[in-house]
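>>> Here is a sequence together with a model predicted from it:
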Amino acid sequence: MKLTTTSGNPIADNQNALTAGERGGVMLQDYQLIEKLAHQNRERIPERTVHAKGSAAYGVLEITHDISRYTKAKVLQKGEKTRLILRFSTVAGEAGAADAERDVRGFAIKFYTREGNWDLVGNNTPVFFLKDPYKFPDFIHTQKRNPRSHLRSNEAAWDFWSLSPETLHQVTILMSDRGIPASYRQMNGYGSHTYSLINEAGERFWVKFHFKTRQGIKTLTNDEAATIIAADRESHQRDLYENIEAGNFPSWDMKIQIMTDEQAKKLPYSPFDLTKVWSHADFPLIDVGVLTLNENPKNYFNEVEQAAFSPSNIVPGIGFSPDRMLQARIFSYPDAQRYRIGTHYAQLSVNRPISEVGTYTLGGAMNDGSYDVSAQAYYEPNSFGGAKEAPEFSEPALELSGEMKRYNHRELDDDYYSQPRALFGIMNEAQKQQLFSNIAQSMAGVSEFIIERALGHFEKISPEYAAGVRAALGR
């Protein structure tokens, strides 16, 4: 049976998004990509399709260092203090899932800046499983329930991972000792994607955002997590809420990595590949400021469930990049909010910017009338004093080249093993043994041929890696 669209049209390539050149952005005409992402956002009612179980708190970002050479964004100028809400979450579990499960953790921040909302939507890992958004709905299906048995499936997870070697870096992190944080306070956060910073001179710099916990990293073993879950499925929520109520405000050091466009062009791999990190030796961390959480929400539903984050929300001086996953999320996240919450979700108090809003997006459900619009200026352009475009905020042009086609991202860069190898190489013996044990436990019920395929990848990372997992599997 051939793969088709829902209208029966055959799909020639279900692996690679249509891009403008090898490192260019995705094309809006890629209908099947849009269809897959839009459909995924409508697969669950009403909880989030991913990141359903979450906790949040308000706080402040204080900029303590001068990075004005890189960006004109007011929120990132030295001395600036900006209110924010930070939502932590698990990724795969439903709204009733236990907090202490082995999973990636979401780390989504909404900054209420003077220039509009800036949302930085990331995780507690610097990389992700995928680099092409075409495979995101497929990947999430493997983390959710089998539609026949309604059970989570180790088989589906490992089948997908072993057929998609670009996942190995994130899989190694997930199965390591850092796969289960002891609390949201005791883990790092990352913007993960590559973004851009633009300074007053119109110069663009590529950037990665890091948030290093001041509470220290603390993690749980599978056995420790199982004991906690048996007694308290809301362990992370309880820890965050109670610490803030007691005045024990958690904080993180905000840092960035900077890469020039010339450096990006000389890099042996794409700097926009979400499965890879930038070397700290080549691109060292630069201090920016401190993020502190100091206030619990008053109403969980209004302020946490209805909080709507999207990487499409940026401010002057901060921009996007050709990161394929980021470009797809620019569409997918607000589309999810329109479906999950409603057309005018941005008017809800938790999502409303503190800056003035000038928009002609007025019709539709949930418009509370808070937008100040002239009865004669409900379109643009107009002659009646309505909001006008501001060309002074235009970004510098980004040079792109290459043919428009579906580039095979696995052929463009088939180095799936060097970065997981480097990560494995810095683990001590106890961490390696925990990695082996965690992988073996996660393979319970997985078919032999899938296990052998995965072991083949581990062998290419390191013979020690493969041998350790084999031993943990008892073979």
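Received the coordinates, thanks. These numbers were taken from a predicted model, which means no experiment stands behind them. Residues are numbered from 1 along each chain as shown.
>>> CA atoms for contacts and neighbours, from now on please.
Will do.
>>> In this structure, which residue is most central in space?
Nearest to the geometric centre of the chain sits residue 122, at 3.5 Å (C-alpha atoms, centre = their mean).
>>> What is the longest helix of this structure by residue count?
Using DSSP state H, we find that the single longest helix of the chain is helix 324-340.
>>> Comparison target, given below:
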Amino acid sequence: MKKLTNDFGNFVADNQNSMSAGAQGPLLMQDYILLEKLAHQNRERIPERTVHAKGSAAYGELKITADLSKYTKAKVLQMGEVTPLILRFSTVAGEAGAADAERDVRGFAIKFYTKEGNWDLVGNNTPTFFIRDAYKFPDFIHTQKRDPRTHLRSNNAAWDFWTLCPESLHQVTILMSDRGIPASYRHMHGFGSHTYSLINDKNERFWVKFHFKTKQGIKNLTNAEAQAIIAKDRESHQRDLVEAIDRGDFPKWKVQIQILAENEGDKLGFNPFDLTKIWPHSIVPLMDIGEMVLNKNVENYFNEVEQAAFSPSNIVPGIGFSPDKMLQARIFSYPDAQRYRIGTNYHLLPVNRARSEVNTYNVAGAMNFDSYKNGSAYYEPNSYAQSPKEDKSYLEPNLNLEGDAQRYKALDDDFYTQPRALFHLMNQNQKEQLFSNIAASMEGVDSTIIDRALEHFEKISPDYKEGVKKALQK
């Protein structure tokens, strides 16, 4: 058996779990193999985005209608605050020329131009994801892209990975359900997906999840309906968004959050930072906090959509991160991808530029067209009052960590409870669509991989297995 190595021939002891401080994280920067994998992935293709390559975007605003001062000091989330934004939708796996109406997860990335700097919430139209450790992310995306030998998509690769990483079953069930092909970007929900933190003026931390529920209603396409649309229009979602805003039919979403106090994570019964799981609404109810509307189309697609750059590392006082291992890695991976794809000064482009005051000692670099406003100093610390200084009042409260540095497996192996709950929520017609969609996606897949998938489906529900098995025989 060949031994796995990194790019320099160093043996890889564990290629499934990143190195973290304790089982819940956060991650350690000394995990050089994780950094190598993520950095290499960001440089695999130029200049197209590695994922989320094809997108649509529009401008709008967020209005907060609830009093959240108990949970956060962020100005953007205070009652009555109206914040301009740009929202970029996208398909995930397809290239820039992919059809809009393909079965795929949709990106849901929002840049809020707040009074305290840009806040980016980079999510999807699903509350979960296929994996919970970014160590697996480059490998997962490889399965969604083209085989380097044939340059063809591979159902076999996708199902091989999914069935060997059963934490993906929850997301796979969503993807293969009737919601796997939204009728348009306007007719789907959006989610921050990750667990983030809110910090109030008493320096108390709360864990939070963000939800955006479409006010247009959920509308989806069957495989047959999508195929008929793609045959005539590969830009169906883009066309729908542009035309809706042009005629004044502005898309709207109800904004909701789920909140847990910092010490309440155990009430869920599982790792609250596991991206493959939702927080059950029966335990952590949704709270209405406002409305988001899109009311202006972009004027230059390349400048405002293709060069729009999002990263969860862009936060503002009162909003922070969590030990979610996927989120922790994206904090590095996303801005690294943008610096590579667009350039080191991508933040100076109008669509990305903060509308609040910016004071930085990051200077020079290709395509820097900014003026220098730091007075006498071009470094920090310095002795000059007119030059910007650090302000420790913005420090976040301590985050208690424990555990030895090691490559920890996930805290649980419960891959079936939440997919089972989702399956039981489906009516019979939705279940039949699920079975049919899975069977269609298994064309060309090795029989051993199909058998492995059926074993997983049976653990979710015997009806799940039998439904897929029957659909495969048609």
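Noted; the coordinates are in hand. Since the model is a prediction, treat every value here as computed from it, not as a measurement.
>>> before we move on, the earlier item: packing partners of the longest helix of structure 1?
With contacts taken as 3 or more C-alpha pairs under 8 Å, 6 or more residues apart in numbering; DSSP states H and E, helix 324-340 of structure 1 sits against helix 31-40.
>>> Which strands or helices does the helix it packs on pack on?
So helix 31-40 of structure 1, by 3+ C-alpha pairs under 8 Å, 6+ apart, packs with helix 136-143, helix 324-340.
>>> Point out the most buried one among those helices.
Among these, helix 324-340 has the highest mean neighbour count (mean count of other C-alpha atoms under 10 Å), at a mean of 20.
>>> For the helix or strand that that helix is followed by, list every residue counted as buried.
Next helix or strand after helix 324-340 of structure 1 toward the C-terminus (DSSP states H and E): strand 404-406. Residues residue 406 are the ones in strand 404-406 of structure 1 that count as buried (16 or more other C-alpha atoms under 10 Å).
>>> again with stretch 350-358 of structure 1
350-353.
>>> repeat for stretch 440-452 of structure 2
Those would be 441-442, 445, 449-450, for stretch 440-452 of structure 2 by 16+ other C-alpha under 10 Å.
>>> got TSV for the residues you listed, with secondary structure too?
Below are the buried residues of stretch 440-452 of structure 2 laid out as TSV (DSSP: H, G, I helix; E, B strand; the rest coil):
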residue	secondary structure
441	helix
442	coil
445	coil
449	helix
450	helix
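>>> From those residues, pick the one nearest residue 167 of structure 2.
Nearest to residue 167 of structure 2 among the buried residues of stretch 440-452 of structure 2: residue 449, at 16.0 Å, using C-alpha to C-alpha.
>>> The closest one against residue 163, yeah?
Yes - Residue 449 of structure 2 lies in contact with residue 163 (C-alpha atoms under 8 Å); the separation is 7.2 Å.
>>> Could I get the full set of strands for the stretch 151-300 of structure 1?
Along the stretch 151-300 of structure 1, the segments classed as strands by DSSP state E, counting those that start in this stretch run 189-190, 195-198, 204-213, 251-259, 286-295.
>>> what's the most buried one of the ones you listed?
Buried most deeply of the strands of the stretch 151-300 of structure 1, by mean count of other C-alpha under 10 Å, is strand 189-190, with a mean of 25.
>>> circling back to that earlier point, just put the buried residues of stretch 440-452 of structure 2 in JSON lines and tack on distance to residue 59 of structure 2.
Formatted as JSON lines, the buried residues of stretch 440-452 of structure 2 follow (distance: C-alpha to C-alpha, whole Å):
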{"residue": "441", "distance to residue 59 of structure 2": "35"}
{"residue": "442", "distance to residue 59 of structure 2": "39"}
{"residue": "445", "distance to residue 59 of structure 2": "42"}
{"residue": "449", "distance to residue 59 of structure 2": "44"}
{"residue": "450", "distance to residue 59 of structure 2": "44"}
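>>> ok, of those, which one's closest to residue 144 of structure 2?
residue 441 (12.3 Å).
>>> returning to that earlier point: for the strands of the stretch 151-300 of structure 1, could you give me CSV that also reports distance to residue 89 of structure 1?
Formatted as CSV, these follow (distance: least, C-alpha to C-alpha, whole Å):
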stretch, distance to residue 89 of structure 1
strand 189-190, 12
strand 195-198, 22
strand 204-213, 16
strand 251-259, 17
strand 286-295, 16
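>>> between the ones you listed, which gets nearest to residue 79 of structure 1?
Here strand 286-295 is closest among the strands of the stretch 151-300 of structure 1 (C-alpha to C-alpha), at 9.1 Å.
>>> quick check: that closest one aligns to which part of structure 2?
Under the alignment (TM-score structural alignment), strand 286-295 of structure 1 falls on residues 287-296 in structure 2.
>>> Superpose on structure 1 and give me the mean offset of that stretch.
Here the mean offset of stretch 287-296 of structure 2 against structure 1 after fitting is 0.4 Å, by mean C-alpha distance after the TM-score superposition for structure 1.
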